[in-house]
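Asks: Got a predicted structure here, sequence first:
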Amino acid sequence: MKHSEPYIAAVDIVRKLRDAGFQALWAGGCVRDLLLVKEPKDYDVATNALPEEVRHLFGKRRTLAVGASFGVIIVRGHQPDCDVEIATFRSEGPYLDGRRPEHVKFTTAEEDAQRRDFTINGMFYDPINESIYDYVGGKADLQQHLIRAIGNPLERMQEDKLRLLRAIRFAATLGFHLAESTFHAVQTMANEITVVSPERISEELRKMLVHPHRKDAIDLVQSAGLMKPVIPELAPLWENEENRPLWNRTLDRLEQLTTANFETAFAALLLDLPAPTPADQLDAAHQICKQLRFSNHGLHLVLWLIEHRTSLHGAPGFKLSQLKRLLAHENCPYLFELAHADLTSQKQSLEDLEFCRQYRDHTPIEVLNPPPLITGNDLIDYGIQTGPEFKELLTRIQDAQLEESIHTHEEALALLAQLHQK
């Protein structure tokens, strides 16, 4: 069996630690993924070597002390996806801020397993001897498709409130179910998710929404009581019985999506956001994206998609200039995905959408979005001052070009002279 470069790099790190007299095992998510016969995204190593011993063994230039006080060192690979996180076996002190422990104590693999979040993430693997070390019942839970907190669920969630969302994500994306006691702990503490940074919450939502099981994830987030503290603006959709069909339609829309684009999925989540007017809805969506610390690009894409939700309706009757401008827009492929899911969830016709797809797919880019026949410099040379008329003239001439009523620079100048005289 041919192994990936990250796999080989992680084996080499374990072997080097062993040759130096230390214990070393793969830990956490990579062990879970291997048992699920999935290629791990990254590999973590747990060892009894202290951070300074790890740095000495692999060299200061090849290591990054990203969390040395918590026993974490990154060993750089020859390419980025070959970086490996090495953590010293540890037990942890109290999590007074609900995010990180006040102190750690270096210890054994068995004790280290007890401080991890869920049993399926608490196993170790020896890649040299190909053996599993399971002190928390993770293998059995994996076989039963069960997400179960290690030890007392409330204590695990109190330690790091992000685990409230992680429990949901693992259950939904793996197609597992939450152990009753773990789900109850999430429900009990749901309102405390607000102590977690918006960036970390946003990243968990991203991982849920880019996954094909996004509908199950969001349904579980809401039923666990986490959606309201995270996006309170959506709460009227399930709290108000009259709006409940809109929430069900939101879930259906998410299920119909086939894209892996986060912003498209997030727009699908907010598409029926309760608001008196479309402008108010856009303002609310803007505020939500800002609160979750979206990038400017992500925020603008979400808002554009919501604003253009119905822009494809009646497309066969559009003027050529209107149709081409819309279909040439860089966000149009995302709009197609969103419109398909939205229309399907409402059991509406896809004819206009299919017309747009066919037109865009079969129209050369130089016809759909041709270089302008005239520019602002031409208007300035013509003696026209910048201002409202300036932009209007450029738009009207480009409209004529898109309508295919003019085809050359000379024809554009003639039209400019005609329009400017009026």
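Replies: Alright, I've got the coordinates.

Asks: from here on, contacts and neighbour counts on C-alpha atoms
Replies: Noted.

Asks: Ser405 in helix, strand or coil?
Replies: coil (DSSP: H, G, I helix; E, B strand; the rest coil).

Asks: Roughly how far does it sit from Asp399?
Replies: 9 Å (C-alpha to C-alpha, to the nearest Å).

Asks: Over to Asn243?
Replies: The value you get for Asn243 to Asp399, if C-alpha to C-alpha is used, is 42 Å.

Asks: which of these two has more neighbours?
Replies: Per other C-alpha atoms under 10 Å, whichever of Asn243 and Asp399 has more neighbours is Asp399, with 19 against 15.

Asks: what about that one, distance to Ala275?
Replies: Taking C-alpha to C-alpha, one finds Asp399 at 34 Å from Ala275.

Asks: Arg156 too?
Replies: 38 Å.

Asks: again, but for Phe262
Replies: 23 Å.

Asks: Between those two, tell me which one has more neighbours.
Replies: Phe262 (18 against 14).

Asks: residues contacting Thr258?
Replies: Thr258 makes contact with Pro212, Glu337, according to C-alpha atoms under 8 Å, 6 or more residues apart in numbering.

Asks: Quick check: which element contains it?
Replies: Using DSSP states H and E, Thr258 sits in no helix or strand.

Asks: Over to Ile132?
Replies: strand 131-133.

Asks: What of Leu323?
Replies: Residue-wise, Leu323 maps onto helix 320-328 under DSSP H and E.

Asks: next one: Tyr95
Replies: Judged by DSSP H and E, Tyr95 forms part of no helix or strand.

Asks: so what's it closest to, chain neighbours aside?
Replies: Nearest non-adjacent residue to Tyr95, counting by C-alpha to C-alpha, 6 or more residues apart in numbering: Pro101, 4.3 Å away.

Asks: and the one you found, how many neighbours?
Replies: 16.

Asks: Then His3?
Replies: The burial count for His3: 8, using other C-alpha under 10 Å.

Asks: now it, what's its secondary structure?
Replies: coil.

Asks: repeat for Pro372
Replies: Classified using three-state DSSP, Pro372 is coil.

Asks: Distance of it relative to His407?
Replies: 10 Å.

Asks: Show me the common contact partners of these two, please.
Replies: By C-alpha under 8 Å, 6+ apart, the residues touching both Pro372 and His407 are Gln401.

Asks: Which helix or strand contains the residue lying closest to Leu335 once chain neighbours are set aside?
Replies: Spatial nearest neighbour of Leu335, chain neighbours left out: Leu305 (6.0 Å); criterion: C-alpha to C-alpha, 6+ apart. Using DSSP H and E, Leu305 sits within helix 296-307.

Asks: second one coming, line it up with the first:
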Amino acid sequence: MPNANNDIPAPQSARTPHSTNALSHVQRRAVSELLRVSPVADDLARRFQEAGFTLALVGGSVRDALLGRLGNDLDFTTDARPEDVLRIVRPWADAVWEVGIAFGTVGCKKSSFDIEVTTYRSEAYDRTSRKPEVSYGDSIEADLVRRDFTVNAMAVLLPQKEFVDPHDGLEDLAARVLRTPGTPEESFSDDPLRMMRAARFAAQLDFQVAPEVIAAMKAMSERIEIVSAERVRDELNKLIMAAHPLKGLRLLVETGLADQVLPELPALRLERDEHHRHKDVYEHTLTVLDQAVGLEEDGPDLVLRLAALLHDIGKPKTRRFENDGRVSFHHHEVVGAKMTKKRMTALKYSNDLVKDVSRLVELHLRFHGYGMGEWTDSAVRRYVRDAGPQLERLHKLTRSDCTTRNKRKANALSRAYDGLEERIARLQEQEELDAIRPDLDGNDIMKILGIAPGPQVGKAYQHLLEMRLEHGPMERDAAVAALKEWWAGQD
């Protein structure tokens, strides 16, 4: 992406009338993006040049510049070794960190830009290791060939702004296709996580994955087992949080990768027969996720998306064929919550995230007891209490779970939930439902009953909480009387 007055030359094989227009469009966007970051990038490049080294913008930064979506995270590659990189950037950067230095990466911050500089390298797994073996290289061409996909194997040498694209990444970018610089088998042997990255980039960029890449993913899916749970989890999160998560998830299932990292998802493809009919649980789940994404208000919500993806995973274990031809899934929400906790724990999610997602899975059917609005205020209070801080997400998950094509039924469910939300809002305004607690606290209980701290205080507190949920707020005198009446009946 030469300079402001020159476009990137298109590869000869890409110069058809259609792709030429596409390439010239991305070239113009790239020039605009690079002009924005040029002062910082060029300044850093001159410092490397003066020290006798080369520097290039590389990988996702070049790809995103071509797509017109380059942010303030910039990736560079260099022939300088990490200790030389530190010597160059320390006097220049606002802050420097060495978290990735064992893998040849030095991070730093300059103005509003977060920068990573990585030494030319190659890395490969052996057949049993979970960690890459790092060795440094001396050419940018050798560095680019070890990258995951051709669209991430482009570079811009700085400060001269010479475009380097030995694997026709620009052509693949214009065609919106994911290919590997070498053979996919070699690439996935180097790092099996790249198979999941293919699905993730398909979800993020809405690209197609080349047939030979999909074939290699199917053949090598079991090799993902050597990758650490933390790396798998992080890649899965990026996929789920992407703009097109269904595209990535379908690819994981199609290639068999989901069988290894999230087997509960392909397990939803339950066999169906002409005698016992039920909706396609797998397709229903993807639709629920898609509808949940559509209800997000402040950007991607990992808790909501995970809950939507996992809400029905208890169905395969609870499926029963009834005598009348119906199929039941009794208590699948309870079973599903336990399965969610087990799977998320195995993937090393935080305890808080496991708790929140499992709770939503457990509660996702609760609304269906609301029927046509016959819940008492007590039932509404308990619904709010049980949802706790996940109430808004539970609203969205419950609405997303309606995938019926029957418009009359869908409208009835929507109106019923509208009514429930209105009742919750009224009660919240009257009673501060978000912080339901008894009308007397522990100190009040001990003083009124003349008892010391102990189990009886907890029992009295729980009794008053149940009364609060059942009847709403009580005046203090009434609460005291109720407490004494309860106490008199205790052994």
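Replies: That came through fine. Just so you know, these numbers come straight off a predicted model, no measurement behind them.

Asks: Mind checking the TM-score on these two?
Replies: Taking TM-score structural alignment, normalised by the length of the first structure as the basis, the two superposed chains have a TM-score of 0.88; 420 aligned residues with a C-alpha RMSD of 3.1 Å.

Asks: one step back: helix or strand right after the strand holding Ile132 of the first structure?
Replies: Taking DSSP H and E, what comes next after strand 131-133 of the first structure is helix 138-143.

Asks: which bit of the second structure covers that next one?
Replies: The aligned range for helix 138-143 of the first structure in the second structure is 169-174, by TM-score structural alignment.

Asks: what about the matching stretch, how far off from the first structure?
Replies: On superposition with the first structure, the mean distance recorded for stretch 169-174 of the second structure (mean C-alpha distance after the TM-score superposition for the first structure) is 0.7 Å.

Asks: what helix or strand does the most centrally placed residue in the first structure sit in?
Replies: Centroid-nearest residue in the first structure, with C-alpha atoms, centre = their mean: Arg206, separated by 2.2 Å. Following DSSP H and E, one finds Arg206 of the first structure within helix 198-209.

Asks: Now do that helix: which range of the second structure does it align onto?
Replies: Going by TM-score structural alignment, helix 198-209 of the first structure sits over residues 229-240 in the second structure.

Asks: average distance between the matching stretch and the first structure?
Replies: For stretch 229-240 of the second structure, the mean deviation from the first structure after alignment is 1.1 Å (mean C-alpha distance after the TM-score superposition for the first structure).

Asks: For that stretch, which outside residues touch it?
Replies: By C-alpha under 8 Å, 6+ apart, stretch 229-240 of the second structure touches 193, 196-197, 199-201, 203-204, 245, 248-249, 261, 302, 305-306, 346-349.

Asks: Drop anything exposed from those.
Replies: Buried subset of the contacts of stretch 229-240 of the second structure (neighbour count, 16 or more other C-alpha atoms under 10 Å): 193, 196-197, 199-201, 203-204, 245, 248-249, 261, 302, 305-306, 347-349.

Asks: how many neighbours does Ala414 of the first structure have?
Replies: The burial count for Ala414 of the first structure: 12, using other C-alpha under 10 Å.

Asks: what's the helix or strand for the residue mapped onto it from the second structure?
Replies: Matched across to the second structure, Ala414 of the first structure falls on Ala481, judged by TM-score structural alignment. If you go by DSSP H and E, Ala481 of the second structure is part of helix 476-488.

Asks: Run through the neighbouring helices and strands of that helix.
Replies: Helices and strands touching helix 476-488 of the second structure, as assessed by 3 or more C-alpha pairs under 8 Å, 6 or more residues apart in numbering; DSSP states H and E, comprise helix 442-449, helix 455-471.

Asks: what comes up buried for that helix?
Replies: For helix 476-488 of the second structure, by 16+ other C-alpha under 10 Å, it's Ala479, Val480, Ala482, Leu483.

Asks: So the first one sits against Ile445, correct?
Replies: No - in this structure, Ala479 of the second structure is not within contact of Ile445 by C-alpha atoms under 8 Å, at 10.3 Å.

Asks: Ile73 of the first structure: what secondary structure?
Replies: strand.

Asks: ok, Lys60 of the first structure - how many residues close by?
Replies: 13.

Asks: Then Gly387 of the first structure?
Replies: 8.

Asks: ditto for Asn72 of the second structure
Replies: Around Asn72 of the second structure there are 14 residues (other C-alpha under 10 Å).

Asks: mind listing what it touches?
Replies: Each residue near Asn72 of the second structure by C-alpha under 8 Å, 6+ apart is listed here: Ser112, Phe113, Asp114.

Asks: which residue sits closest to the second one, ignoring its sequence neighbours?
Replies: Think Phe113 of the second structure. Nearest to Phe113 of the second structure is Asn72, by C-alpha to C-alpha, 6+ apart, at 4.8 Å.

Asks: same check, this time on the first one
Replies: Excluding the flanking residues, the one nearest Ser112 of the second structure by C-alpha to C-alpha, 6+ apart is Asn72, at 6.8 Å.

Asks: gap between the one you found and Ile240 of the second structure?
Replies: Noted for Asn72 of the second structure: a distance of 23 Å to Ile240 of the second structure, by C-alpha to C-alpha.

Asks: With Lys161 of the second structure instead?
Replies: 35 Å.

Asks: more crowded one of these two?
Replies: A count of neighbours by other C-alpha under 10 Å puts Ile240 above the other of Lys161 of the second structure and Ile240, at 25 against 17.

Asks: What spatial separation is found between the closest residue to Leu295 of the second structure other than its chain neighbours and Asp301 of the second structure?
Replies: Excluding the flanking residues, the one nearest Leu295 of the second structure by C-alpha to C-alpha, 6+ apart is Lys396, at 6.5 Å. Counting by C-alpha to C-alpha, the separation of Lys396 of the second structure from Asp301 of the second structure is 11 Å.

Asks: Could I have the buried ones of the contacts of Asn72 of the second structure as PyMOL selection syntax?
Replies: If you want just the buried ones from these in PyMOL, going by 16+ other C-alpha under 10 Å, the selection is:
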select buried, resi 113+114
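
Asks: Tabulate the contacts of Asn72 of the second structure in a markdown table, adding columns for distance to Thr54 of the second structure and secondary structure.
Replies: A markdown table is the format used below for the contacts of Asn72 of the second structure (distance: C-alpha to C-alpha, whole Å; DSSP: H, G, I helix; E, B strand; the rest coil):
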| residue | distance to Thr54 of the second structure | secondary structure |
| --- | --- | --- |
| Ser112 | 23 | coil |
| Phe113 | 20 | strand |
| Asp114 | 20 | strand |
